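>>> no sequence for this one, just the structure:
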């Protein structure tokens, strides 16, 4: 069973940065300076663990002038296809909905093409044309938090 929770301490933060390093920097060849940004401290980070308690995925969200941006969804290659991504998306959306400041505002993300169908299952819709970010093709996807 996959468990997802909000990151609570520096040790968990190190674990999620390690996952992002593995997935984005090493596997997808995203430049390290593009991966880590000035929003780390103001974002709500999540860590997913497997049935053995091993960290296997991460995501974050933050308030922006356009609404709530969901980002940095990453699942270790060894754990893909096991529901980790779904568990992360559900946990992030549930957490956002607990925030009174989010009601009626837009939730949005820049979704890599292979993940578009996952986010669609949760009610996100593609907006606009494909675009490139960090040499990876994306769609903007949006949903209004009701």
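That came through, no problem. Everything quoted here is computed from the prediction, not taken from an experiment. Numbering: from 1, shown residues only.
>>> hey, let's count contacts and neighbours off CA atoms from now on
Noted.
>>> how about the strands in this protein?
3-6, 44-49, 55-64, 67-75, 106-112, 125-133, 136-144 (DSSP state E).
>>> possible to save the ones you listed as TSV with mean neighbour count?
Listed next are those as TSV, based on neighbours: other Cα atoms under 10 Å:
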stretch	mean neighbour count
strand 3-6	18
strand 44-49	22
strand 55-64	23
strand 67-75	22
strand 106-112	21
strand 125-133	13
strand 136-144	18
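>>> now those strands in TSV, with distance to residue 87?
Output for these, formatted as TSV (distance: least, Cα to Cα, whole Å):
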stretch	distance to residue 87
strand 3-6	7
strand 44-49	8
strand 55-64	10
strand 67-75	11
strand 106-112	16
strand 125-133	19
strand 136-144	18
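>>> Of all those, which one comes closest to residue 37?
Closest to residue 37 of those, according to Cα to Cα: strand 67-75, at 11.1 Å.
>>> by contact count, what packs against the closest one?
helix 10-20, strand 55-64, helix 84-97, strand 106-112 (3 or more Cα pairs under 8 Å, 6 or more residues apart in numbering; DSSP states H and E).
>>> could those be laid out in a markdown table, adding distance to residue 141?
Output for the helices and strands packed on strand 67-75, formatted as a markdown table (distance: least, Cα to Cα, whole Å):
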| stretch | distance to residue 141 |
| --- | --- |
| helix 10-20 | 21 |
| strand 55-64 | 14 |
| helix 84-97 | 13 |
| strand 106-112 | 5 |
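>>> try this one side by side with the last:
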């Protein structure tokens, strides 16, 4: 069981390199997502890095879109799943959003819907496919 989970905003290039390595491992290698889809909108996103006992464990980002604030690219390395890293990432991102951020949403892989529901998100609309994986749009209630 991990002793200490820390989530921080990743702004330095070395931190961003780790964020990208985590996402590459989870999405491109493990889930077989096309690499070109994984790296869209990097320059307009706010990135986060989670560590467990000082070891890189997870990553995510948020960005402003025409629809509102989109949370995305939540990735936790296999070794660190089930310890609360994902929940800490979501909490950190929600805390980082601008005061009064209105519409907050994400596209959840279908298997992760219950996880996001526990954090106050609700499904919105039908199931859809993105990068060959089934998803639901979810909105913060």
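Okay, I see it. Bear in mind that the values here come from a model prediction, so they are computed numbers and not experimental data.
>>> The strands of structure 1: which one's closest to residue 29 of structure 1?
Nearest of these to residue 29 of structure 1, taken as Cα to Cα: strand 136-144 at 9.5 Å.
>>> What are the neighbouring residues in contact with the spatially closest residue to residue 76 of structure 1 that is not a sequence neighbour?
In space, and not counting its chain neighbours, residue 76 of structure 1 is closest to residue 56: 5.5 Å by Cα to Cα, 6 or more residues apart in numbering. Taking Cα atoms under 8 Å, 6 or more residues apart in numbering, we find residue 56 of structure 1 in contact with 19, 47-50, 75-76, 79, 84.
>>> again, 7 Å this time
Residue 56 of structure 1 is in contact with 48-50, 75-76, 79, counting by Cα atoms under 7 Å, 6 or more residues apart in numbering.
>>> now swap in residue 21 of structure 2 and tell me
For residue 21 of structure 2, the contact set (Cα under 7 Å, 6+ apart) is empty.
>>> Also residue 16 of structure 2?
The neighbours of residue 16 of structure 2, taking Cα under 7 Å, 6+ apart as the test, are residue 10.
>>> Looking for the alignment partner of it in structure 1.
Aligned by TM-score structural alignment, residue 16 of structure 2 pairs with residue 13 of structure 1.
>>> roughly how far apart are its match and residue 5 of structure 1?
As judged by Cα to Cα, to the nearest Å, residue 13 of structure 1 and residue 5 of structure 1 stand 12 Å apart.
>>> Also residue 94 of structure 1?
11 Å.
>>> likewise residue 74 of structure 1?
Distance of residue 74 of structure 1 to residue 5 of structure 1, computed by Cα to Cα: 15 Å.
>>> follow-up on the earlier one: between the strands of structure 1, which one is nearest to residue 25 of structure 1?
strand 67-75 (11.1 Å).
>>> Name the residues that touch that closest one?
By Cα under 7 Å, 6+ apart, the residues outside strand 67-75 of structure 1 that reach it are 19-20, 23, 56-63, 84-85, 105-109.
>>> mean shift of that strand relative to structure 2?
Strand 67-75 of structure 1, aligned to structure 2 and superposed, deviates on average by 0.2 Å (mean Cα distance after the TM-score superposition for structure 1).
>>> ok and that strand relative to helix 84-97, angle-wise?
In terms of direction (axes from the mean of the first three to the mean of the last three Cα atoms, to 10 degrees), strand 67-75 of structure 1 departs from helix 84-97 by 160 degrees.
>>> which residues does the aligned residue in structure 1 for residue 124 of structure 2 contact?
Aligned against structure 1 by TM-score structural alignment, residue 124 of structure 2 finds its counterpart in residue 127. Contact analysis of residue 127 of structure 1 by Cα under 7 Å, 6+ apart lists 139-142.
>>> cool, residue 46 of structure 2 as well?
Contacts of residue 46 of structure 2 (Cα under 7 Å, 6+ apart): 61-63.
>>> For those residues, could you give me a markdown table that also reports distance to residue 128 of structure 2?
Converted to a markdown table, the contacts of residue 46 of structure 2 look like this (distance: Cα to Cα, whole Å):
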| residue | distance to residue 128 of structure 2 |
| --- | --- |
| 61 | 21 |
| 62 | 21 |
| 63 | 21 |
